[in-house]
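>>> Pasted the sequence and its predicted model underneath.
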Amino acid sequence: MACQFEIYFSAAQYPAGTEWASAALDLVEQLEEQLSVYRPQSQLSEINRSAGRRAVPVEPWLFGLLRQAQTISAQTHGAFDMTTGPLSRAWGFCARSGPDPVDHDGADQASAVRPAPRDRTRPGRRVPGAAQLSSALARVGSERLQLDEQTDSIRFLTPGMEINVHGIGKGYALDRCAALLRSAGMQDFLMHGGQSSVVAAGSHPALPGRGWAVGIRHPLCPDRRLAELLLRDRALGTSGSGTQFFRHRGAEYGHLIDPRTGYPAKGVYSVTVLARTAAEADALATALYVLGPEGARQHCATHPHRAMLMVGPGPQEGAVTLHQHGLTANDWRQLADPTAE
């Protein structure tokens, strides 16, 4: 998952909390061994090697994750898809990125949005030709996956397909860790993966009954917080292309690719989603980024347990526009003028 995971809790409230937190972090490493496509021995790598030829049995927890990813793909009309590997390769976005920088003020706040856009042009990133893009698109689509619930197995219905759970895996790991901590009797904690995925249970000791405060950075001014969200027994996921993109002939192309068109999504700086589980929030943050303001609003309107805060370009240079749906006055507050200084 290529990022740092951290857990916050009150040691006074949970004397054995450190032991359980260590167990949770050990679980993250175990899940990395299973989910990483960069480890040849992982179960995901085995699926990608073999599922084009035969049905591959899958560990039950992982099968549940694949089923959840396929369901979210259908709910978002393909805006989220775990089979976009051929498209990422066509655009040159397959090189593994390093961990996100961690920048916490303390246990009561966690930054959930990456820093302002920087030019991350790297060798190998390119605009693919029409034939290459068409070939990649022919191998993309969760509807081309056969998931058999009777045998907990997966098979690719189209040759050359591959799956990657990078858009939902961190959230899944957080959900598994949260279940472990809750089983130990811990009801008040916050855990994040790379700052962009957060799960919060109960409340911070300084905010009894209110939850945990999570800050949203201004996408154009990373030293300023644009908004603050309060999470209580809820999860958060954020997606954006601020640190993974390249420029070509004056145009900017980000790493979040629309699986339906094969081109990088545009017109949004970041999307933060609040949902019941971290896996759900993770996947939806990518999907709503791809769908854009109106599509995201329509999705949230038909799924009332999901909420979002989208940050897009403002009416003039240096400004941003906030789009929110499903958030109440108790869920969030704006901290900064949306115009960058």
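Yes, it's here. From a predicted model like this one, the values you see are computed outputs, not experimental measurements.
>>> drop to CA atoms for contacts and neighbour counts, all remaining ones
OK.
>>> At the geometric centre of the protein, which residue do we find?
Geometric centre of the chain, nearest residue: Asp282, 3.2 Å, by CA atoms, centre = their mean.
>>> Helices of this protein, start to end?
Listed in chain order, the helices of the chain (DSSP state H) span 17-35, 43-50, 60-75, 85-91, 130-137, 169-183, 278-302.
>>> Dump the ones you listed to TSV, plus distance to Leu327.
As requested, these are arranged in TSV below (distance: least, CA to CA, whole Å):
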stretch	distance to Leu327
helix 17-35	30
helix 43-50	36
helix 60-75	21
helix 85-91	33
helix 130-137	35
helix 169-183	21
helix 278-302	10
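>>> closest one to Tyr253 among those helices?
With CA to CA, the closest approach to Tyr253 among the helices of the chain belongs to helix 85-91: 9.1 Å.
>>> pretty sure Arg234 is touching Leu274, no?
Yes - counting by CA atoms under 8 Å, Leu274 is a contact partner of Arg234 at 6.9 Å.
>>> of those two, who's got more company?
The neighbour comparison of Arg234 against Leu274 (other CA atoms under 10 Å) goes to Leu274, with 28 against 19.
>>> Count the neighbours of the nearest residue to that one once chain neighbours are set aside for me.
In this structure, Leu274 finds its nearest non-sequential neighbour in Leu236, 4.6 Å apart by CA to CA, 6 or more residues apart in numbering. Neighbours of Leu236 under the rule other CA under 10 Å: 31.
>>> Leu236: what's it in contact with?
Ser196, Ser197, Val198, Val199, Thr272, Val273, Leu274, Ala275, Thr277, Ala278, Ala281, Asp282 (CA atoms under 8 Å, 6 or more residues apart in numbering).
>>> The same query, at a cut-off of 7 Å, please.
Ser197, Val198, Val199, Thr272, Val273, Leu274, Ala275, Ala278, Ala281 (CA atoms under 7 Å, 6 or more residues apart in numbering).
>>> May I ask which two of these are separated the most?
Val199 and Thr272 (13.0 Å).
>>> Would you mind measuring from Asp312 to Leu322?
Not Asp; residue 312 is Gly. Look at Gly312 and Leu322: by CA to CA, to the nearest Å, they are 7 Å apart.
>>> Contact partners for the nearest residue to Val268 once chain neighbours are set aside?
Nearest residue to Val268, sequence neighbours excluded (CA to CA, 6+ apart): Gly312, at 4.5 Å. Gly312 makes contact with Gly267, Val268, Tyr269, Val320, Thr321, Leu322, according to CA under 7 Å, 6+ apart.
>>> take a look at this one as well, against the first:
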Amino acid sequence: DLTHGTTGERPPLDLPSSSAAAETFLVQFSRWAMACEFQIYLTAQHPPHAPEAAMAALDLIERLEDQMTVFRPDSEISRINRQAAMSPVEVEPQLLKLLGEGVALFHETEHAFDVTAGPLSKVWGFHRRQGRLPPADELAAALACVGSDKLHLDPQAGTIAFALGGMEINLGAIGKGYALDRAAERLTGRDVGNFLIHGGRSSVLARGARIPWAAEDNPWLIGIGNPLRPQMDLGNIALCDQALSTSGGRTQSFHHEGQRYGHILDPRTGQPATGVVSVTVVCDSAATADALSTALYVLGPERTEAFCRRRTDVAVLLATEGHGAGQLQTHAWNFRPGVWRPHRQGT
């Protein structure tokens, strides 16, 4: 249970449900990990060894959960959280690289993404899905322990250290995407070129084509759900050799004195982020998409637009509440022509 309630809005995948399914997919593999269902879809004309490779990819996701979860005392992240305030802790190389990427994203997103925000999630009760309004002193104490600039990474020694006690790392906002990236590497390393993987339907990675033998381009179509009207989609995103992540604060929240408090917290203030309904990010890395969908939800429309001017390789769909009840206003940046396909009611 890595993310434990930190998944975003659920964008329903556009998966075939008719007899065409037999022509499009031959095998679907599923595994429960990180508090959600991971699925791998292979095209019908896959290599003979592809099913074995898919199972190996799911096995890898399970091992990554064992490494990254904060809910098991014997995980590597739990060991880091216990020891890194006392002395530098040696870290597995790929995990150390991920932590370094997290620190880089912390700086790139104006501190809106922060792998050290775990104390805030705990004090708000979202850590165990028991949301509550925290006392001011508890919130202040938790906020004092947050900040990726307080992490000391030493790539040469392969270690991490915390600047002060009470800090902890939680990879819930980047871990699923990282697992998808690693699983995709496992599949492509076995010469499996056409597949789709998702974790909880909020993090998605696609390689190759959905129908590789079709004469025309045939990307994987990902339906982006309307969080205010679950029976409707905002539109589809055509995904090819990229990853996608959606975050929204309505999947886990609580009400207090008539006000709703969502689980996506601004690590700079310790307060739930407001003003955005959902954010979908498309880019080359699933881990980056995962982290940015959370960060841009925190930053809001204006700062997201500024971010997208700097990072033209990142496409973003951001939804805010419209003027009418149940209405959404969508903002799209950096999508190539034909990739974002809005439905009429979603614009």
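Structure's in. What do you need? Because the structure is a prediction, the values reported are computed rather than measured.
>>> sorry, back to before: roughly how far apart are the equivalent of the residue nearest to the centre of the first structure over in the second structure and Gly208 of the second structure?
Aligned counterpart of Asp282 of the first structure in the second structure: Asp290 (TM-score structural alignment). Using CA to CA, Asp290 of the second structure is found at 21 Å from Gly208 of the second structure.
>>> try Thr188 of the second structure
Look at Thr188 of the second structure and Gly208 of the second structure: by CA to CA, they are 10 Å apart.
>>> okay, these two: which has more neighbours?
Neighbours per residue (other CA under 10 Å) separate Thr188 of the second structure from Gly208, with Gly208 holding more: 19 against 15.
>>> With adjacent residues omitted, what lies nearest to the more buried one?
Closest residue to Gly208 of the second structure apart from its sequence neighbours, by CA to CA, 6+ apart: Asn194 at 4.4 Å.
>>> That neighbour matches what in the first structure?
Using TM-score structural alignment, the equivalent of Asn194 of the second structure in the first structure is Asp188.
>>> residue contacts, that match?
Counting by CA under 7 Å, 6+ apart, Asp188 of the first structure has contacts Phe9, Ala201, Gly202, Ser203, His204.
>>> Tell me how many other residues crowd Tyr261 of the second structure.
Using other CA under 10 Å, the number of residues around Tyr261 of the second structure comes to 22.
>>> can you tell me which residue in the first structure aligns to it?
In the first structure, Tyr261 of the second structure lands on Tyr253 (TM-score structural alignment).
>>> what do you get for Arg182 of the second structure?
Checking TM-score structural alignment: Arg182 of the second structure goes with Arg176.
>>> do His343 of the second structure as well
So His343 of the second structure corresponds to Leu335, using TM-score structural alignment.
>>> my guess is that match meets Arg225, correct?
Yes - shown here, Leu335 of the first structure and Arg225 form a contact pair, counting by CA atoms under 7 Å, at 6.4 Å.
>>> which of the two has more neighbours?
Of the pair Leu335 of the first structure and Arg225, Arg225 is the one with more neighbours under other CA under 10 Å, namely 20 against 15.
>>> returning to that earlier point: was I right to think the residue nearest to the centre of the first structure contacts Val271?
No - with contact defined as CA under 7 Å, Asp282 of the first structure does not reach Val271; the gap is 10.2 Å.
>>> Which neighbours do the two have in common?
Common neighbours of Asp282 of the first structure and Val271 (CA under 7 Å, 6+ apart) are Thr238.
>>> that older thread, which among the contacts of Gly312 of the first structure end up buried?
Burial by neighbour count, 16 or more other CA atoms under 10 Å: within the contacts of Gly312 of the first structure this picks out Val268, Tyr269, Val320, Thr321, Leu322.
>>> and of the residues you listed, the nearest to Ile257 of the first structure?
Val268 (12.6 Å).
>>> got a list of what the closest one touches?
Going by CA under 7 Å, 6+ apart, Val268 of the first structure touches Tyr289, Gly292, Val311, Gly312, Pro313.
>>> Now do the same for it: its match in the second structure.
Aligning on TM-score structural alignment places Val268 of the first structure opposite Val276 in the second structure.
>>> if we can go back for a sec, distance of the match of Asn194 of the second structure relative to Asp223 of the first structure?
In this view, Asp188 of the first structure and Asp223 of the first structure are 28 Å apart by CA to CA.
>>> what do you get for Glu317 of the first structure?
Taken as CA to CA, the span from Glu317 of the first structure to Asp223 of the first structure is 18 Å.
>>> Next: Ala23 of the first structure.
From Ala23 of the first structure across to Asp223 of the first structure, the span is 34 Å (CA to CA).
>>> Which residue of these two possesses the greater neighbour count?
Neighbours per residue (other CA under 10 Å) separate Ala23 of the first structure from Asp223, with Ala23 holding more: 14 against 11.
>>> Could you count how many residues lie near Asp26 of the first structure?
For Asp26 of the first structure, the tally of surrounding residues (other CA under 10 Å) stands at 13.
>>> Okay, it and Thr277 of the first structure: tell me how far apart.
From Asp26 of the first structure to Thr277 of the first structure the distance is 20 Å (CA to CA).
>>> With Arg260 of the first structure instead?
25 Å.
>>> Just give the nearest non-adjacent residue to Gly262 of the second structure, would you?
Ser253 (4.3 Å).
>>> ok, that neighbour - contacts?
With CA under 7 Å, 6+ apart, Ser253 of the second structure has these contacts: Gly131, Arg260, Tyr261, Gly262, His263.
>>> repeat that for 10 Å
Gly5, Phe126, Arg129, Gln130, Gly131, Arg132, Arg260, Tyr261, Gly262, His263, Ile264, Pro272 (CA atoms under 10 Å, 6 or more residues apart in numbering).
>>> so how far is Phe71 of the second structure from the second one?
This means Phe126 of the second structure. Distance of Phe126 of the second structure to Phe71 of the second structure, given as CA to CA: 13 Å.
>>> Between those two, point out the one with more neighbours.
More neighbours surround Phe126 than the other of Phe126 of the second structure and Phe71, with 23 against 16 (other CA under 10 Å).
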